[in-house]
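# Prediction below, plus the sequence it came from.
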Amino acid sequence: MKSFRFFLVFFVLIVIAHTGFAQDTGDAQSLTKEAVQLNKAGKYAEAVDKYSQALKLDPENIYANYGMAFSLLASEKGKEGIPYLQKVINSNSSITIWAYDLLGSIYDKEHDSAKAIEAFKAGLKLDPKYQSIYYNLGLVYFRDRNYAGAEKCAIESMKLDPKHASSQRMYALVCFHQNKRANALLGLCSFILLEPNTARTTEAYGNITHILQGGILLPPAGTPTLMVDANSLALNNAISKAIADADKKKYPSPADQLTAELTNIFTAIGQLADKQNADPVFKKYFADYFYQLAQSPNMPAFARMINWGNTESAKWISEHPQYMNDLDGWVKTTARDF
């Protein structure tokens, strides 16, 4: 999850390359644009040199200051970039929010959680709808084992960008760490729908298997076990019962058994969540959605899609393209809301 922060800031620099530089003067503009291209090519040390030249000509250039900080962070010299970001922050310009985001990432890289959180919160005060900061703040909370805080950030990030796969993944993992198995399971399934057939998908499927087998993530040694609330405990028990009911039958293949298990689970969770008076995000965005999927004819395709790397699943997928197209069509046309 960590690498996405750098990609996002990197993307911002690409955007800068296609915008006007109202504050640039003469050669500073050309040097800044050259530095952007060097950043795109991963030549961060050379980009630092170009930004240095640009800032000699125009010390207050907010784009060059921001770009310098980014390049230094990418060069493992993040702390050196802080003074440049302070200039951008003090400018109160349109990219001040970017500076807070990058500043928080620098402090996070330096393992200074308190300052990272302070920077991210300052950014959110400036722009409460800045999705990237919610995600990055969630990562800090996650590493600090503040799983409840990370869950809240993941939810806000998902609300602002429902297609952001990494936020779905973070939501699932932090819920798993809280032994909220239903939230984690549906979060992992949701993540795979957005990012199928990658290394992270394989990892996600491994976590799904662990959940289906009744596994939990044990807290570190010396850390007290987290207490699970009554609603989550009831949902956990519903998963176990749904699996037990499905496993009373025999199936032609493991994928068919997984189809039956997930169908039972999605149905049970959907029905139970509808009765519970808590966590409306989980109910509407996850439980209701996967309950609808369980009632559709697309579960065989879904069960194989989430385990794409399996030889049997891959063979079935290649032999049933229409099933996969139907699943894709269902995902694109089925409404989903918070």
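Received the coordinates, thanks. Numbers count the residues shown, from 1 in each chain.
# Every contact and neighbour count from this point should use C-alpha atoms.
OK.
# Check the offset of stretch 67-86 from the chain's centre.
On the basis of C-alpha atoms, centre = their mean, to the nearest Å, stretch 67-86 sits 24 Å off its chain's mean C-alpha point.
# scratch that, stretch 204-218 is what I was asking about
That offset, for stretch 204-218, works out to 19 Å (C-alpha atoms, centre = their mean).
# For that stretch, buried residues please.
Buried positions in stretch 204-218, judged by neighbour count with 16 or more other C-alpha atoms under 10 Å: 204-205, 207-208, 211-212, 216.
# Okay, and which of those residues map to helices?
204-205, 207-208, 211-212 (DSSP state H).
# In CSV, list those residues along with distance to residue 327.
Shown next, in CSV, are these (distance: C-alpha to C-alpha, whole Å):
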residue, distance to residue 327
204, 19
205, 18
207, 22
208, 20
211, 24
212, 23
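# so where does residue 145 fall, helix or strand?
Assigned by DSSP states H and E, residue 145 belongs to neither a helix nor a strand.
# What is the neighbour count of residue 335?
Applying other C-alpha atoms under 10 Å, we find 9 residues neighbouring residue 335.
# where does it land in three-state SS?
Under DSSP: H, G, I helix; E, B strand; the rest coil, residue 335 falls in the coil class.
# quick one, what contacts it?
Going by C-alpha atoms under 8 Å, 6 or more residues apart in numbering, residue 335 touches no other residue.
# Now stretch 71-90: buried residues?
For stretch 71-90, by 16+ other C-alpha under 10 Å, it's 71-74, 77-78, 81-82, 84-89.
# oh sorry, the question was meant for stretch 121-140
121-124, 130-140.
# Could you do stretch 272-287 as well?
Under 16+ other C-alpha under 10 Å, the buried positions of stretch 272-287 are 272-273, 282-287.
# ok, so of the residues you listed, who is nearest residue 258?
residue 287 (18.2 Å; C-alpha to C-alpha).
# My guess is the closest one contacts residue 268. True?
No. Contact criterion C-alpha atoms under 8 Å: residue 287 and residue 268 do not qualify, at 9.3 Å.
# what touches both of these two?
Joint contacts of residue 287 and residue 268 (C-alpha under 8 Å, 6+ apart) do not exist.
# Check it against this one:
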Amino acid sequence: MSRLTIIPSVLKYIAFFFFLLVGFSLKGQSQVDSLVNEGTKYHDEKNYEKAIEKYQEALKINPDSWLAHYEIAFSSYEMKDYENAILNAEKSIKNDKNSAYYSYVILGSAYDIIGKPKKAIRAYEKGIKKFPKKYLLYYNLALTYYNLNDIINAEPNAIKAIEFNPSHPSSHLLLAYMNNQKGERSKTVLSLYYFLMLEANSPRSKEALNLLNSLHKKGVTRRDEKNIDVVVNVNDDKDFGASELMMSLLEASKNLEENKDKSQGELFFENTKSFFTILGELNDKKPKSSFQKRFYVPFFKKLVHDKHTEAFSYYIQMSSEDKEVLTWLELNGNQIEKFGNWYENQNK
């Protein structure tokens, strides 16, 4: 009988202490979250030292908080304290392997900056193994390989980054630089067009637009009033070999009598539309073997079909500060808005 009466009593005390511990745990986590939130506010104000103080207070309550360690890593990275960023990114990963995606980004980036690209690559690859759909890991990995002049490994990772997030401008720009380095003119142009659509008015945009224009003009020289020389680079690119000649001929056509009174903005639009149209037609006839033929060409073909090429062409020239371009943009805000809505619908 005594045994039957003792067990419920013991269970009652066990239950009491269990709920007491749970209560303390929840309260502690609430305090940690509150301190981390305070820290992130300081971080957003660029007061990184004060932010780290708050995160360290959170660690006194819960030394294993992956989030507090991550935030310290992030603030340390912004302060250029890369050793501390690495230390806390590693602790964040160790304490919560399922929630530390950005910790791998910080870890790899810090290693890259201090001149340890091999460790950066290992960090990104470990992150990709656990988070195989996170575009930023692929982009950073591609960038590290690119800076090592290893285009063979850089290119597929840049493509992966685009596949997982087509709206990330830097991935398209990086791919453009890789293809330009390889002498692949058409592929470079396609990536630059897409990048400029995503980021039309920044210092990078101005450089990208200049490169785009220079590639269109490549090999086209006006000898005199009646003669234009067109030199086309013959390469082994089976996907875009024909487009090299087409691009040069379109550029040369700017000098025709019928085009002499047209503005640069108009000519840019007309040649862009022709380029996309012909590429789309060529793409329908041949297997889509490359990423560019699978991704960029169908996108720009649809852009032409849905009649947004004019808005697109003027919009991506924004950084040129050309008065005619800026005037067109000012007078045609409704077309730009429709084009923006169209683009958003492509990604749904």
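Here it is on my side, so go on. This is a predicted model, so every value here is computed, not measured.
# coming back round to it: from the ones in helices among the buried residues of stretch 204-218 of structure 1, which is closest to residue 165 of structure 1?
residue 204 (11.8 Å).
# Map the closest one across to structure 2 for me.
Alignment note (TM-score structural alignment): residue 204 of structure 1 maps to residue 208 of structure 2.
# ok, that match to residue 123 of structure 2 distance?
30 Å (C-alpha to C-alpha, to the nearest Å).
# For the aligned partner of residue 60 of structure 1 in structure 2, give me its contacts.
Under the alignment by TM-score structural alignment, residue 60 of structure 1 pairs with residue 64 in structure 2. Residue 64 of structure 2 makes contact with residue 95, according to C-alpha under 8 Å, 6+ apart.
# So residue 64 of structure 2: helix, strand or coil?
coil.
# helix/strand/coil for the aligned partner of residue 140 of structure 2 in structure 1?
Matched by TM-score structural alignment, residue 140 of structure 2 corresponds to residue 136 in structure 1. Assigned with three-state DSSP, residue 136 of structure 1 falls in the helix class.
# Contact partners for residue 136 of structure 1?
Contacts of residue 136 of structure 1 by C-alpha under 8 Å, 6+ apart are 5, 101, 105, 120.
# The third one and residue 123 of structure 1: what is the separation?
If I follow you right, that is residue 105 of structure 1. Distance from residue 105 of structure 1 to residue 123 of structure 1, by C-alpha to C-alpha: 12 Å.
# try the first one
Here the distance between residue 5 of structure 1 and residue 123 of structure 1 works out to 15 Å (C-alpha to C-alpha).
# Can you tell me what residue 268 of structure 1 aligns to in structure 2?
Under TM-score structural alignment, residue 268 of structure 1 pairs with residue 278 in structure 2.
# what's the average distance of whatever helix or strand that match lives in to structure 1?
Assigned by DSSP H and E, residue 278 of structure 2 falls within helix 264-285. Its aligned residues in structure 1 lie a mean 2.2 Å from helix 264-285 of structure 2 after superposition (mean C-alpha distance after the TM-score superposition for structure 1).
# Check which residues of that helix are buried.
265-280, 282-283.
# quick one: the next helix or strand after that helix to structure 1 mean distance?
Heading C-terminal from helix 264-285 of structure 2, the first helix or strand you meet, by DSSP H and E, is helix 291-294. Here the mean offset of helix 291-294 of structure 2 against structure 1 after fitting is 2.0 Å, by mean C-alpha distance after the TM-score superposition for structure 1.
# for the stretch 51-200 of structure 2, what spans make up the helices?
66-78, 82-95, 101-113, 117-130, 135-147, 151-164, 169-181, 185-198 (DSSP state H, counting those that start in this stretch).
# Format those as TSV; extra columns: distance to residue 347 of structure 2.
Converted to TSV, those look like this (distance: least, C-alpha to C-alpha, whole Å):
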stretch	distance to residue 347 of structure 2
helix 66-78	30
helix 82-95	32
helix 101-113	24
helix 117-130	23
helix 135-147	15
helix 151-164	11
helix 169-181	15
helix 185-198	13
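# Those: which one's closest to residue 45 of structure 2?
helix 66-78 (11.2 Å).
# Which neighbouring elements make contact with the closest one?
helix 2-44, helix 48-61, helix 82-95, helix 101-113 (3 or more C-alpha pairs under 8 Å, 6 or more residues apart in numbering; DSSP states H and E).
# Could you report the distance from the match of residue 60 of structure 1 to residue 207 of structure 2?
45 Å.
# can you check residue 2 of structure 2 too?
87 Å.
# Quick one: map residue 339 of structure 2 onto structure 1.
By TM-score structural alignment, residue 339 of structure 2 lines up with residue 327.
# quick one: contacts of the helix or strand containing its match?
Using DSSP H and E, residue 327 of structure 1 falls within helix 321-333. Applying C-alpha under 8 Å, 6+ apart, the contact partners of helix 321-333 of structure 1 are 298, 301-302, 317.
# Just the buried positions in that helix, please.
So for helix 321-333 of structure 1, counting by 16+ other C-alpha under 10 Å, buried means 323-324, 327, 331.
# same question, stretch 244-260 of structure 2
Buried residues in stretch 244-260 of structure 2 (16+ other C-alpha under 10 Å): 244-252, 254.
# Report the mean deviation for stretch 170-177 of structure 1 after fitting onto structure 2.
Mean deviation for stretch 170-177 of structure 1: 2.1 Å (mean C-alpha distance after the TM-score superposition for structure 1).
# how about that stretch, aligned to which bit of structure 2?
Going by TM-score structural alignment: stretch 170-177 of structure 1 matches residues 174-181.
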